[in-house]
Every structure is written in C-alpha cells, then in structure tokens.
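Engineer: below: sequence and its predicted model.
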Amino acid sequence: MPVNHQLLISQSQYQLNHLQNSRSEKIAVNAICSGWVKTDMGLEQGADTAIWLVTVAPREETVKYWRDRKVISY
C-alpha cells in the first residue's frame, strides 16, 4: 500500500503541536524512510537514522522526513 508522505508529515506536525502545548521541554517529531524492507544490513545500520535522531540530532530538526541522516523530499 502506498504511503501518503504529505499526510505523514501533517500528522507529525499535529502531534508536535499537541505535545508542545502539554510539556515545557522542546520536542522533536520526525518521520523516517525505512528504505527496503528485505535487506541483509545489520540492525545497527538499519536503525542508524532513528537512533541518531533520538540521541544526537538537534531538537530544531523537527517535522521532517529523513533517510540516512538526511532530510529527503516527500
């Protein structure tokens, strides 16, 4: 089933607005392109962008669509 990326980003923006209204700390909400599902890559490589977004990426990088630690168009 195809994914509507604009809808996904809009939903991320909605979630961000809702969360920021209920918390004092800055929150980042992003979407990640998982690439191909069937792969020989290890867990570390497959989860790299997700882990990077949670642990290293600046909180200002929010409501974006990511793949391989880079913002991509949707």
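Structural biologist: Nice, I can see it.
Engineer: make it CA atoms for all contacts and neighbour counts henceforth
Structural biologist: Noted.
Engineer: can you name every helix or strand that the longest helix along the chain contacts?
Structural biologist: In the chain, with assignment by DSSP state H, the single longest helix is helix 5-22. Helix 5-22 makes packing contacts with strand 31-32 when contacts are defined by 3 or more CA pairs under 8 Å, 6 or more residues apart in numbering; DSSP states H and E.
Engineer: what's the first helix or strand after the strand it packs on?
Structural biologist: Following strand 31-32 in sequence order, the next helix or strand is helix 43-46 (DSSP states H and E).
Engineer: burial measure for H18, as a count.
Structural biologist: 11 (other CA atoms under 10 Å).
Engineer: and for L7?
Structural biologist: By the measure other CA under 10 Å, the count of residues near L7 is 11.
Engineer: take this one as well and set it beside the first:
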Amino acid sequence: MEGCRYQDLIRWGDAATVLAKRGQERPALYKDGRVSWNEQKNASAGFKSGKHELLPFPATEMNVNKNMTQNPGW
C-alpha cells in the first residue's frame, strides 16, 4: 500500500509524534556551493494536533450543503 503512511499514522494515533519535526530543518544553500541542513528552520511546517487529523471540506461542498460545518481548525 504505497502512499498511505500519512493516513496510517493518523489512524494509529502516531502522527503527532512522527510528523511533528517534518520540515523543520531545511537546507541552507551558500554561493560557494556548500549546503547545511542545520542552519535554517521552517517554523510553519510540521503536524498540528487537533487540526491535521481531519482534512477540510472543499468550499464548493460547503456552498452546496448549508447544513455542513467545516472541520475544526479549518
């Protein structure tokens, strides 16, 4: 089952632990060709508990069904 790891982590309750550090370090590329993986942080990346367990409903679906409410955090 390729490409299902994200959903597996959500289902198993392991997503917050495994994905919390995803994307926090990114490469710093220098003009002289050096690359460093520890210098720049991407604070907006990572898994947020209470939000990323569910996906947002598309706006088009929300517009069609006025009784529908958006998932928490979205």
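Structural biologist: Cool, got the structure. All figures in this text were calculated on a predicted structure; none of them were measured in a lab.
Engineer: can you give me the TM-score here?
Structural biologist: Overlay of the two chains. TM-score (TM-score structural alignment, normalised by the length of the first structure): 0.27; 43 aligned residues with a CA RMSD of 4.6 Å.
Engineer: buried ones in the longest helix of the first structure?
Structural biologist: Within helix 5-22 of the first structure, the residues scored as buried using 16 or more other CA atoms under 10 Å are L8, I9, Q11, S12, Q13, L16, L19.
Engineer: out of those, who's nearest W66 of the first structure?
Structural biologist: Proximity of the buried residues of helix 5-22 of the first structure to W66 of the first structure (CA to CA) peaks at I9, which lies at 10.9 Å.
Engineer: isn't the closest one up against I32?
Structural biologist: No. Look at I9 of the first structure against I32 with CA atoms under 8 Å: they stay out of range, at 10.2 Å.
Engineer: common neighbours of those two, please.
Structural biologist: Residues touching both I9 of the first structure and I32 (CA atoms under 8 Å, 6 or more residues apart in numbering): Y65.
Engineer: tell me what the host helix or strand of D8 of the second structure is packed against?
Structural biologist: Per DSSP H and E, D8 of the second structure falls inside helix 5-12. With contacts taken as 3+ CA pairs under 8 Å, 6+ apart, helix 5-12 of the second structure sits against helix 15-19.
Engineer: which is the next helix or strand following the helix it packs on?
Structural biologist: strand 25-29.
Engineer: buried sites along that next one?
Structural biologist: Here strand 25-29 of the second structure shows E25 as buried, counting by 16+ other CA under 10 Å.
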